[in-house]
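J.: Below is the structure, and that's it, no one-letter string:
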């Protein structure tokens, strides 16, 4: 059984991880919007990036909010970083 301070530390670690990973995903969307405005991407390519962002953000949210917070904090601390962007990629047929 964990202490109240250990659970709080785990929640803080997961929240910090979630924010950092979400910022990374949003950076990709911002770059896509800039590329669209510059004429480097068309509307469909930009939409595909926004769609992938949406899927990736959902996967990140599930990881950070549906698992036991202490277990999630342990995975963040011990495991290799997950590539949430790739997890949001559409399934290829």
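T.: In hand now; what should we look at? Computed from a predicted model, the values in this text were never measured in an experiment.
J.: Every contact and neighbour count from this point should use C-alpha atoms.
T.: Fine.
J.: what ranges do the helices span in the protein?
T.: Under the criterion DSSP state H, the chain contains helices at 4-37, 43-66, 69-78, 84-87.
J.: Tell me the spacing between residue 9 and residue 69.
T.: 10 Å (C-alpha to C-alpha, to the nearest Å).
J.: try this one next to it:
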């Protein structure tokens, strides 16, 4: 069992990771909303981007809020690369 300070450190690692990756997702949506405003995307394409953001943010949230913060922090420290945007992509039939 880990100590309170180790758990606190793990929670901090996960929180920083969550914030950084959430900011990437938000920036991506912002860029595409700007493209919509410039007439480069239609409303349906912009909606698809927002839908994918929502799914990606939920997947990121699930990873960062599992009950075992030490496990998540260990995966983060090991450099487990996850493309959260791709995780939010709708499944193709």
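T.: Received it, and whenever you're ready, just let me know what you need. Note that this is a predicted model, so its numbers are computed, not measured.
J.: Now mean neighbour count too, for the helices of the first structure, in JSON lines please.
T.: Output for the helices of the first structure, formatted as JSON lines (neighbours: other C-alpha atoms under 10 Å):
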{"stretch": "helix 4-37", "mean neighbour count": "16"}
{"stretch": "helix 43-66", "mean neighbour count": "17"}
{"stretch": "helix 69-78", "mean neighbour count": "16"}
{"stretch": "helix 84-87", "mean neighbour count": "18"}
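J.: would you list the ones you listed in JSON lines and tack on distance to residue 93 of the first structure?
T.: Shown next, in JSON lines, are the helices of the first structure (distance: least, C-alpha to C-alpha, whole Å):
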{"stretch": "helix 4-37", "distance to residue 93 of the first structure": "24"}
{"stretch": "helix 43-66", "distance to residue 93 of the first structure": "16"}
{"stretch": "helix 69-78", "distance to residue 93 of the first structure": "31"}
{"stretch": "helix 84-87", "distance to residue 93 of the first structure": "16"}
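J.: Would you enumerate the residues in contact with residue 76 of the first structure?
T.: Going by C-alpha atoms under 8 Å, 6 or more residues apart in numbering, residue 76 of the first structure touches 14, 17.
J.: could you redo the last one with a cut-off of 6 Å?
T.: For residue 76 of the first structure, the contact set (C-alpha atoms under 6 Å, 6 or more residues apart in numbering) is empty.
J.: That one maps to what in the second structure?
T.: Alignment note (TM-score structural alignment): residue 76 of the first structure maps to residue 76 of the second structure.
J.: Roughly how far does its match sit from residue 15 of the second structure?
T.: Taking C-alpha to C-alpha, one finds residue 76 of the second structure at 11 Å from residue 15 of the second structure.
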